[in-house]
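Novice: Quick one: sequence plus predicted model below, questions after.
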Amino acid sequence: MNISQQRGSSERSQVRRAELIATGRKLFADTSYDALSMDDIARHAGVAKGLIYYYFKSKRGYYLAIVEDSLAGLVARPAGERDLPAAERLRRTIDGYLRYAQHHQAAYRTIVTGGVGFDTEVQAVRDAVREELIATIAEGAYGRRDIPPTARLALVGWMAGVEGVTLEWLGHQEPDRDAVRELLTRLLRATLRTIEELEPSCPAPSGTP
């Protein structure tokens, strides 16, 4: 097989893997991990079960790949919009977070509560998501990810509150998402003001949401 053929094979493999992940995102959007068997997944995807094992090794590997892919854009889009004011980037980060939770409720609950089972792989995904969100908020507020310990603790506390509020909201779907976003942005504003008082090196950005 020449280089061109190898490249074509690799590209087809990547496309097929992406298609399987896209199918999985739809299946797991509102269905729990335990409710779907590999036979169910293969039937919905229109492929042999062995193909899923080939790409992802196991059901859990498949699910974690879906979760990681779904969350990849959660913080990347608002964090990458450098032309927007800091306050607007922060607001969009929160809105994107809530949209993801609303449209991928089963996956969101798994990430926050460890619904697949408490093991090192699941914990690593959950921790990575939290770390990236905290880093994105810090970058949006201060233009950097490396912040003093007190500032980090404050944002970790805010993030824990976000998870609790979001889980409660998903259980009732009231108030609407705009109202929840406003609540969380106000809580973030209070957190950033508190950080500024305790850490003068981290002033709250002007126009903080």
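Specialist: Sure thing, it's come through. Numbers count the residues shown, from 1 in each chain.
Novice: can we go C-alpha only for contacts and neighbour counts from here?
Specialist: Noted.
Novice: Next, find the distance separating the residue most central in space within the chain from K26.
Specialist: Nearest residue to the geometric centre of the chain (CA atoms, centre = their mean): L71, 3.5 Å. The gap separating L71 from K26 is 14 Å, by CA to CA, to the nearest Å.
Novice: another one to put next to it:
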Amino acid sequence: MAVVNSTGTKRTRLSPVERRAQLIDLGVQMLSERPLEQISVDDIADQAGVSRGLLFHYFASKHDFHVEIVRHISRDMLDRTAPDESLDPIAMLRGTLVAYVDYVTERRDTYVSMLRGAGSSDPDMTAVFEQTRTAMVDRTAAHLPLLGIEVTAAVHLAVRGWIAFVEDTTIEWLREPQITREEFIDLAVGALPAVVVVAGAPNSAVPEAR
């Protein structure tokens, strides 16, 4: 239903849940055009056709609004990169990485801004990033037994290191793609078995560092 406010502007009446989701979606769209810290509450309110005060009815502060934008993107990324359980383990891993690379490539500036921008040092943002990484680590580790790899504490730690490796190399590749997309995916796919096999191998089976 649309109502007309005192300025003559039509405003669609939404439920609280729908309005909150609309505001977050507008923030996500704006993030494709500018860094997170430059997303203006006034601009969001104008686009939504609501008052600035109404926006703060749904979010305690501009900072809280920004955190919810990042949380939304993190959830979306996890959903879009969910493993295809019908595939064999390596094909499943490749499919997840293909989806991940495609997702962040389509949102290059957004991805780099989130992980390397001013918000990356904020404790609340960091908590969202850590929750996302933990979810990625847990679901990756859950499929390792299919490769005959026992998920020990060392293996779990190795998977976490692999996630950090993929994040860091993805940002570098997005900034300066010195290898092709397929070569990059091959690198990321091949790195996981190499890391977890070493982490899960008996000490006697690991070549001595010289």
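Specialist: Arrived safely, thanks for sending. A quick note: this is a predicted structure, and the numbers were derived from the prediction, not measured.
Novice: What residue in structure 1 is paired with L31 of structure 2?
Specialist: With TM-score structural alignment as the criterion, the equivalent of L31 of structure 2 in structure 1 is F28.
Novice: which parts of stretch 79-89 of structure 1 are buried?
Specialist: Using 16 or more other CA atoms under 10 Å as the test for burial, stretch 79-89 of structure 1 gives A79, A86, A87, E88, R89.
Novice: what's the most distant pair in those?
Specialist: Maximum pairwise distance among the buried residues of stretch 79-89 of structure 1 (CA to CA): 11.5 Å, between A79 and A87.
Novice: Common neighbours of those two, please.
Specialist: G140 (CA atoms under 8 Å, 6 or more residues apart in numbering).
Novice: L170 of structure 1 and A106 touch, don't they?
Specialist: No: contact criterion CA atoms under 8 Å: L170 of structure 1 and A106 do not qualify, at 10.2 Å.
Novice: distance of the match of L31 of structure 2 from S70 of structure 1?
Specialist: 11 Å.
Novice: between those two, which one's more packed in?
Specialist: Neighbour totals were compared for F28 of structure 1 and S70, and F28 leads with 20 against 16 (other CA atoms under 10 Å).
Novice: gap between the more buried one and H103 of structure 1?
Specialist: Applying CA to CA to F28 of structure 1 and H103 of structure 1 gives a distance of 10 Å.
Novice: E11 of structure 1 too?
Specialist: Where H103 of structure 1 is concerned, E11 of structure 1 sits at a distance of 29 Å (CA to CA).
Novice: now swap in I66 of structure 1 and tell me
Specialist: From I66 of structure 1 to H103 of structure 1 the distance is 14 Å (CA to CA).
Novice: try K49 of structure 1
Specialist: On the measure of CA to CA, K49 of structure 1 and H103 of structure 1 end up 27 Å apart.
Novice: what about stretch 167-179 of structure 1, start to end distance?
Specialist: Using CA to CA, first and last residues of stretch 167-179 of structure 1 are 15 Å apart.
Novice: do the same with stretch 20-34 of structure 1
Specialist: Per CA to CA, stretch 20-34 of structure 1 runs 18 Å from first to last residue.
Novice: same deal with stretch 75-85 of structure 2?
Specialist: 19 Å.
Novice: Might you calculate how far that stretch sits from the centre of the chain?
Specialist: 10 Å (CA atoms, centre = their mean, to the nearest Å).
Novice: Show me where structure 1 has its helices.
Specialist: Assigned helices in structure 1, in chain order: 3-28, 38-45, 49-56, 59-80, 86-103, 105-113, 120-142, 149-172, 177-198 (criterion: DSSP state H).
Novice: Which part of structure 2 matches stretch 38-47 of structure 1?
Specialist: Against structure 2, stretch 38-47 of structure 1 falls on residues 41-50 (TM-score structural alignment).
Novice: Which residues does the matching stretch contact?
Specialist: Taking CA under 8 Å, 6+ apart as the rule, stretch 41-50 of structure 2 contacts T9, K10, R11, Q22, L23, L26, G27, S51, R52, L55, K62.
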